[in-house]
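In: Need a 3D model of the following:
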Amino acid sequence: MKWIVFLASFCLMLVQIVSGRALAPYVGVSVYVWTGVIGTTLLGIVFGYAAGGVLADRRGDAKTLGTSLALAGLAALAANYVVIILGERMGTGSMPLVARVVVMSFGAFFPVAFFLSTVTPQAVKRLLSDLSKTGETVGTLSAWSAVGNILGTFAGGYVLVSALGTKGVLTAVSVLLLALGVWVARGEKLWRTKAAAVAGIFLLGAVIVPGSCRLETNYFCIRVLNSQNDAGESTHILRLDHLVHSYVNPSNPLDLGYEYEQVYANLLASRYATSSAFTAYFIGGGGYVLPRYIESTYPQATNIVAEIDPGVTEANHRFMGLSRETKILTANEDARMHLARGGDRPYDLVFGDAFNDFSVPYHLTTVEFHRLLKSRMSPDGVYALNIIDDARYGQFLASMIRTLREVWTYVYVAPQAHAILPGRNTIVLLASDEPIDQDAWYSTISPAAVAKDLSEEARRSAVNLVDPTEIDQLLDRVRTPVLTDDYVPTDRYLAPVFSDAY
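Out: Here you go, the predicted structure:
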């Protein structure tokens, strides 16, 4: 009984770890998604414990326990299909995000949690032969259950998700539970039932049907889609979970897919000739769009990319035309950890591109992080980063401006428009101890702007720096604090933007 309880608890936590990753390609990864997943799992546990107690008192035999385990295996197997069906139907629908997350979590993972949670009450009843040892029996099984939960959490988070992928983990869990159920109720020959035939069909489908991810890691479901730009050139679209992260044109590095990248290109052109030598540091790699651009346009420059997910780097090499002989240097670790170790030459330019949709790595937003970053930069270095916010709220934007001003003398805002406009927008912030030469900034025409054939009006709009009075008006209207390691409420600041967008 102890091992049965242990394995059931191990599988329960393994499924919970996997569930958030399974939903990510359709609804992303955020506090809202994990709240829905955890809440749904707990609900399944509540009802499962109650139902398990009733089953233990009314039946309490090996067939009932084995059937519960087998049904949990079937539910884990079915979760593969439910996620895909509901994800395709609801992933981009009009239903509010929270409602989508709850419905998808309930449909895919509530049954698994429910059936697995019926196991422990039944095991207690079957193991309890002496009422004087009730406490010892319940305590022992609870301890085994807790150990299973702990090991399932560690195994899922650190090993199995990256090794097998979410579909592989759910399939492996289902096979284990089905086999365990058949063994527990071995005298009942469960493998001869209609449910066994259904399980066989589902297992065959799970093996044959390909997963939705090109690569799956501990961080992302990575998908690479092939497309064409307006000129008919082949391009790649990098999707990390549900978000289109990068548009990559491997044959033409001057083709920058996002408008905010024109701000970065303008920053480069306003400071350096194409023959200049400088060091650029990237917080986040994505599709390596700007590092490729610098490698092509500024061959004497040094590119260093801190990309936490080795899978993203590998996807660039395998699927998006980034040569393994590239001069771009990659450190596959968290940027803050990499900066803390030091060792590189001072960075002349730093580009922040690690904020994935509304999933903000808060430790890269604080004043402590920015002080560390500045200590690794040259005295006249510039830090450029893009964030997402809505001017109607502007809480994250205001806090980031205040935080950057605590560290650098000058902070500029480039909204790729004539002003900071309402609506969900990508906004570039530039921070330095040296002022930007406005004449050089607006008179410069970057190679990327030339390649894009932007009109003068479009180019100036794309690189426009808003007037300082507009920034001050925003800060007067939105009273948010400097972000620190002790207080970083980025999820709350972005909640209304998140709600409107989804």
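In: From here on, just use CA atoms for contacts and neighbour counts.
Out: OK.
In: contact partners of the helix or strand hosting Leu164?
Out: Using DSSP states H and E, the element containing Leu164 is helix 161-184. With contacts defined as CA atoms under 8 Å, 6 or more residues apart in numbering, helix 161-184 is touched by 4, 8, 11, 15, 18-19, 21-22, 62-63, 65-77, 79-80, 160, 189-191, 203, 206, 211, 216-218.
In: tally of neighbours for Ser399?
Out: 24 (other CA atoms under 10 Å).
In: Helix or strand: which one has it?
Out: Assigned by DSSP H and E, Ser399 falls in helix 395-405.
In: Which strands and helices lie in contact with that helix?
Out: helix 367-375, strand 377-390, strand 410-414, strand 424-432, helix 490-501 (3 or more CA pairs under 8 Å, 6 or more residues apart in numbering; DSSP states H and E).
In: again, 7 Å this time
Out: strand 410-414, helix 490-501 (3 or more CA pairs under 7 Å, 6 or more residues apart in numbering; DSSP states H and E).
In: In TSV: these, plus distance to Met320 and mean neighbour count.
Out: Shown next, in TSV, are those (distance: least, CA to CA, whole Å; neighbours: other CA atoms under 10 Å):
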stretch	distance to Met320	mean neighbour count
strand 410-414	29	23
helix 490-501	29	17
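In: Dump those into JSON lines; add distance to Asp433 as well.
Out: Putting those into JSON lines (distance: least, CA to CA, whole Å) gives the following:
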{"stretch": "strand 410-414", "distance to Asp433": "6"}
{"stretch": "helix 490-501", "distance to Asp433": "26"}
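In: Let's compare: structure for the following, please.
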Amino acid sequence: MPDIDRERAWLLTVDGAPQSYVDLDQPEHLEFEYTRRLGHVLDVVAEPGRALDVLHLGGGAFTLPRYVAATRPGSRQDVVEFDRGLLELVAEHLPLPAGARIAPHPADARDWLAKARADSADVLVADVFGGSRVPAHLTSVAYAEQAARVLRGDGVYLANLADAAPFDFLRSQLATLATRFAELVLIAEPGVLRGRRFGNAVLAAAHRPLDVTALARRTAADAFPARVEHGPGLRRFMGTARPVRDADAVPSPEPPEGAFGIGIG
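Out: I've put the predicted structure just below:
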């Protein structure tokens, strides 16, 4: 069950696992490593301050929607969260900023995508975990097709995933997204990419080149430095991985005990 620990600066936990960190007075503050990396991408997808239409799959405590509302005022955001109880808890204890154009929707992420209007989002952020694993139905080519349909031509897809060496899941997700997007970027902590530990990785996909230079500069200077992989290096990392079809889709791997000190989704 979800719970909020007020003694630890608004830390949301689900079944005892830390999920989201929210500072109601400073929504620009992103505590967890993976949210900071998602935030870095959101900062460079368009000129600073430009309002965006953003679709979030997975709500948590609405950390990223609050961040977008603070850094890009006027943005229109939809947040799809399967756990209705979590939505109610957040609404009661962590109210959204007045005037923020953030609409919560209790629904399954893929069902929502299938019904969403085409070319309706500038950014799609996928941060969906069933417990500690990405659900299988959000890992396939058919899912990627729906995501690409909902995004505008210059839109950007972002996903928070988790894996460890030999990175079978992460490589398969890159191959899957490559069936629908021309540009791919991977952001992760160097120790994770070297296979030293299980951890989060942020994937960005688009039909247009992303500002990799600006992104690499931001991630390298972060309090939790990360590496940005793209182009030939990322294709080498992907190797011979094959796209995932619905019939073959499986959830992301179960993290080892103690893998996440803070935050998985």
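In: Superposing both, give me the TM-score.
Out: For this chain pair, the superposition-based TM-score is 0.87 by TM-score structural alignment, normalised by the length of structure 2; 259 aligned residues with a CA RMSD of 2.6 Å.
In: related to what we said a few turns ago, can you say which of the helices and strands packed on helix 395-405 of structure 1 is nearest to Val428 of structure 1?
Out: When those are compared by CA to CA, strand 410-414 sits nearest Val428 of structure 1, at 5.0 Å.
In: following the helix holding Leu164 of structure 1, which helix or strand comes up?
Out: Helix 161-184 of structure 1 is succeeded, C-terminally, by helix 194-208 (DSSP H and E).
In: now for whichever helix or strand comes after that next one, which elements pack on it?
Out: Next helix or strand after helix 194-208 of structure 1 toward the C-terminus (DSSP H and E): strand 215-216. Using 3+ CA pairs under 7 Å, 6+ apart, the elements in contact with strand 215-216 of structure 1 are strand 221-228.
In: Tell me where the stretch 1-150 of structure 2 has strands.
Out: 2-5, 11-14, 17-21, 53-57, 76-81, 101-106, 121-126 (DSSP state E, counting those that start in this stretch).
In: what range in structure 1 does the fifth one sit on?
Out: When structure 1 is aligned by TM-score structural alignment, the counterpart of strand 76-81 of structure 2 is residues 302-307.
In: got the contact list for the residue mapped onto Tyr293 of structure 1 from structure 2?
Out: For Tyr293 of structure 1, the aligned position in structure 2 is occupied by Tyr67, per TM-score structural alignment. By CA atoms under 7 Å, 6 or more residues apart in numbering, the contact set of Tyr67 of structure 2 is Pro27, Glu28.
In: what's the answer for the one 3 residues further on, then?
Out: Contacts for Ala70 of structure 2 were tallied using CA under 7 Å, 6+ apart; they are Pro27, Glu28.
In: redo that, cut-off 10 Å
Out: Residues in contact with Ala70 of structure 2 (CA atoms under 10 Å, 6 or more residues apart in numbering) are Gln26, Pro27, Glu28, Gly49, Leu64, Pro97, Ala100.
In: Ala414 of structure 1 now?
Out: 260, 263, 384, 386, 420, 426-430, 461-467.
In: from those residues, which would you call buried?
Out: 260, 263, 384, 386, 420, 426-430, 461-466 (16 or more other CA atoms under 10 Å).
In: closest to Pro299 of structure 1 among those?
Out: Val263 (19.9 Å).
In: corresponding residue for the closest one in structure 2?
Out: By TM-score structural alignment, Val263 of structure 1 lines up with Arg37.
In: Tell me the spacing between its match and Ala46 of structure 2.
Out: 16 Å (CA to CA, to the nearest Å).
In: Can you tell me which of the helices and strands packed on helix 395-405 of structure 1 is nearest to Pro299 of structure 1?
Out: Judged by CA to CA, the one of these that comes nearest to Pro299 of structure 1 is strand 410-414, at 26.9 Å.
In: average offset between the closest one and structure 2?
Out: On superposition with structure 2, the mean distance recorded for strand 410-414 of structure 1 (mean CA distance after the TM-score superposition for structure 1) is 0.9 Å.
In: Where does that strand end up in structure 2?
Out: Under the criterion TM-score structural alignment, strand 410-414 of structure 1 matches residues 183-187.
In: Same question for stretch 63-71 of structure 1.
Out: Using TM-score structural alignment, stretch 63-71 of structure 1 pairs with nothing in structure 2.
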